[in-house]
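I would like to see how this sequence folds:
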Amino acid sequence: MTDKTQAAPRARRALPRPLRSRALPVWWPVAAGVLAGGLLGGAYGVATPPEYTATAYVVAVPTEESDPAAALGFAQAYGRVATQLAVLGDAQVWAGVPVRTLQEHVRAETSPDAPMVSVTATAARPAQAADMANAVARALTRHAEDARAATHVGLRQFARAVKPAEPSSAPAALTGLVGACAGGLLGALALLVRPRRAPREEGPAAAVPGPAVAADAQGRL
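Next comes the predicted model:
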């Protein structure tokens, strides 16, 4: 009878072991983050329409009454006013789009070493992107020509924007890869910050005394 009573606590203590073997592995947040991030990133890339980018270039040319240093300075100034309403108001006629569209999808950049202004436009269609960039560059050139008598610097078209052959937006495969990396990183962070469980001590009968040990102790008393 003593053997049966001593075997009962051991059987009870052995019950959680199959449950622990069926638990999820420790690194499951990382795998779940990679899978979820990859799916979301790929879905974003498929749902987002492609964008095309075209760029036109104009160069500042000094007159006989000016010098190259002045041309470089006015090129910086024209780069700042290229996306202003005074220029875009004229450009919308040639681009065939509203001024608001030009304000949102056209940007101008200058070089600190060369008197050049680049006008870049993005659109859902390749031809529209090229038309928007060329329209803003043409309008900027006309405004510079109107002020040429006072600035002694004019703008000339250096290169027209051409219709892009490929979209500039990221494909679905790339967005899926970026999403998987981001999801894996978040899963790893969640794995690091989650509380750790203290190891369970499974000692012999000293942790949970059996009925036989308790009866023997009472007999001695």
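
drop to CA atoms for contacts and neighbour counts, all remaining ones
Will do.

and residue 65, how many residues sit next to it?
Residue 65 has 8 neighbouring residues, counting by other Cα atoms under 10 Å.

pretty sure it is touching residue 152, no?
Yes. Taking contacts as Cα atoms under 8 Å, residue 65 lies within contact range of residue 152: 6.4 Å.

In terms of secondary structure, what does the longest strand along the chain contact?
Secondary structure assigned by DSSP state E gives strand 52-62 as the longest strand of the chain. Packing partners of strand 52-62 (3 or more Cα pairs under 8 Å, 6 or more residues apart in numbering; DSSP states H and E): helix 68-81, strand 116-123, helix 126-146, strand 153-159.

So which of those is nearest residue 217?
Smallest distance to residue 217 across the helices and strands packed on strand 52-62 (Cα to Cα): 87.5 Å, for strand 116-123.

tell me the angle of the closest one relative to helix 68-81?
Put simply, strand 116-123 runs at 20 degrees to helix 68-81, going by axes from the mean of the first three to the mean of the last three Cα atoms, to 10 degrees.

Now do strand 116-123: everything it contacts.
The contact list for strand 116-123 (Cα atoms under 8 Å, 6 or more residues apart in numbering) reads 51-60, 72, 75-76, 78-79, 82, 102, 105-111, 129-130, 132-134, 136-137.

Just the buried subset of those, written out for ChimeraX, thanks.
Buried residues among these (16 or more other Cα atoms under 10 Å), as a ChimeraX selection:
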select :51,52,53,54,55,56,57,58,59,60,72,75,76,78,79,82,102,105,106,107,108,109,110,129,130,132,133,134,136,137
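
To compare with the earlier structure, here is another sequence to fold:
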Amino acid sequence: MTEQPPRPRRLSLARVRRLPPWSLVAAGTVAGGLLGGAYGVLAPPVYSATSYVVAVPDQKSDPAAALGFAQAYGRVATQVAVLGDAQRQAGVPVRTLRRDVRAETSPDAPMIAVTALASRPGPAAAMADAVSAALTRHATQTTGSTHISLVRFARAVRPTDPSSASPAVTGLVGASAGGLLGGLALLVRPRRNTPGDLAHPPAVPGPAPAADVHGRL
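Now for the predicted structure:
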């Protein structure tokens, strides 16, 4: 009969407990760095482009009113009424605009920043410009009552570099998260018994002496 090769031993819990404490942190850091770097390489790049519009008051209004209307127009920039008007120029459906377009306002200036995200530079700039143009047209329809008009301040520029994190950055973030998880696992790791602990077990308190219970006779 031929002897079968010995089977590899499974990593038991006792062997895990005998590992040095720093090994958990090191393993977590290496694994997190590899996973984070792989995510940065495999994830598709994301490009962002921003278009700016500014609220301008007429002779019957004042700058304070323009600032307030800029805040209001910033809230409606991503509503269906505006996005529905922008979808033809942007070349994408409304659901894509609702997902990838954001509008931000400044508390100090009557300006609205319309930012769009896309996997390519061209569509990102096109979506930002389309939404800002649609918002300007909607504001023009109410200029007679609000005395505020929106004017295109700057068109969106095609980005040359992606705004998403690079593999190096995602790798560093993953390594930091992995090291943190390794440190937490080290804190909850069961304490290993030493030979001194087995040689001197903790004393168990016995019953109290009779003199302590009944008093001295």
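
OK, contacts around the residue mapped onto residue 104 of structure 2 from structure 1?
Under the alignment (TM-score structural alignment), residue 104 of structure 2 maps onto residue 109 of structure 1. By Cα under 8 Å, 6+ apart, residue 109 of structure 1 lies in contact with 79, 117-119.

residue range for stretch 54-68 of structure 2 in structure 1?
Alignment note (TM-score structural alignment): stretch 54-68 of structure 2 is matched to residues 59-73 of structure 1.

what's the span of that stretch, first residue to last?
12 Å (Cα to Cα, to the nearest Å).

Could you tell me how far it lies from the centre of the chain?
40 Å (Cα atoms, centre = their mean, to the nearest Å).

and if you look at stretch 102-118 of structure 2?
Worked out by Cα atoms, centre = their mean, stretch 102-118 of structure 2 lies 20 Å from the chain centre.

And for stretch 33-43 of structure 1?
For stretch 33-43 of structure 1, the distance to the chain centre is 13 Å (Cα atoms, centre = their mean).

Give me the mean deviation of it from structure 2.
The superposed stretch 33-43 of structure 1 is, by mean Cα distance after the TM-score superposition for structure 1, a mean 0.8 Å from where its aligned residues fall in structure 2.

That stretch aligns to what range in structure 2?
Residue span in structure 2 matched to stretch 33-43 of structure 1, by TM-score structural alignment: 28-38.

And stretch 5-13 of structure 1, by the same measure?
The aligned range for stretch 5-13 of structure 1 is empty, by TM-score structural alignment.

If you count neighbours, what's buried in that stretch?
For stretch 5-13 of structure 1, burial by neighbour count (16+ other Cα under 10 Å) applies to 6, 9.

repeat for stretch 183-201 of structure 1
183-188, 191.

can I get these in TSV with distance to residue 220 of structure 1 and secondary structure?
Below are the buried residues of stretch 183-201 of structure 1 laid out as TSV (distance: Cα to Cα, whole Å; DSSP: H, G, I helix; E, B strand; the rest coil):
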residue	distance to residue 220 of structure 1	secondary structure
183	64	helix
184	62	helix
185	62	helix
186	61	helix
187	58	helix
188	57	helix
191	52	helix
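
In a markdown table: those, plus distance to residue 98 of structure 1.
Converted to a markdown table, those look like this (distance: Cα to Cα, whole Å):
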| residue | distance to residue 98 of structure 1 |
| --- | --- |
| 183 | 39 |
| 184 | 42 |
| 185 | 42 |
| 186 | 42 |
| 187 | 45 |
| 188 | 47 |
| 191 | 50 |
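
with the residues you listed in mind, which one is nearest to residue 13 of structure 1?
residue 191 (28.8 Å).

ok, now how distant is the equivalent of the closest one over in structure 2 from residue 111 of structure 2?
The alignment partner of residue 191 of structure 1 in structure 2, by TM-score structural alignment, is residue 186. Distance of residue 186 of structure 2 to residue 111 of structure 2, computed by Cα to Cα: 51 Å.

and the most centrally placed residue in structure 1, helix, strand or coil?
Structure 1 has residue 178 as the residue nearest its centroid, 7.9 Å off, counting by Cα atoms, centre = their mean. The local conformation at residue 178 of structure 1, judged by DSSP: H, G, I helix; E, B strand; the rest coil, is helix.

now it, nearest residue through space, not along the chain?
Excluding the flanking residues, the one nearest residue 178 of structure 1 by Cα to Cα, 6 or more residues apart in numbering is residue 41, at 6.8 Å.

Now the one you found: which helix or strand?
Using DSSP states H and E, residue 41 of structure 1 sits in helix 28-47.

ok, back up a step: mind checking the helices and strands packed on strand 52-62 of structure 1 for the one nearest to residue 20 of structure 1?
Per Cα to Cα, nearest to residue 20 of structure 1 of these: strand 116-123, 55.7 Å.

gap between the residue nearest to the centre of structure 1 and residue 93 of structure 1?
40 Å.

Could you do residue 80 of structure 1 as well?
21 Å.

Also residue 202 of structure 1?
In terms of Cα to Cα, residue 202 of structure 1 sits 82 Å off from residue 93 of structure 1.
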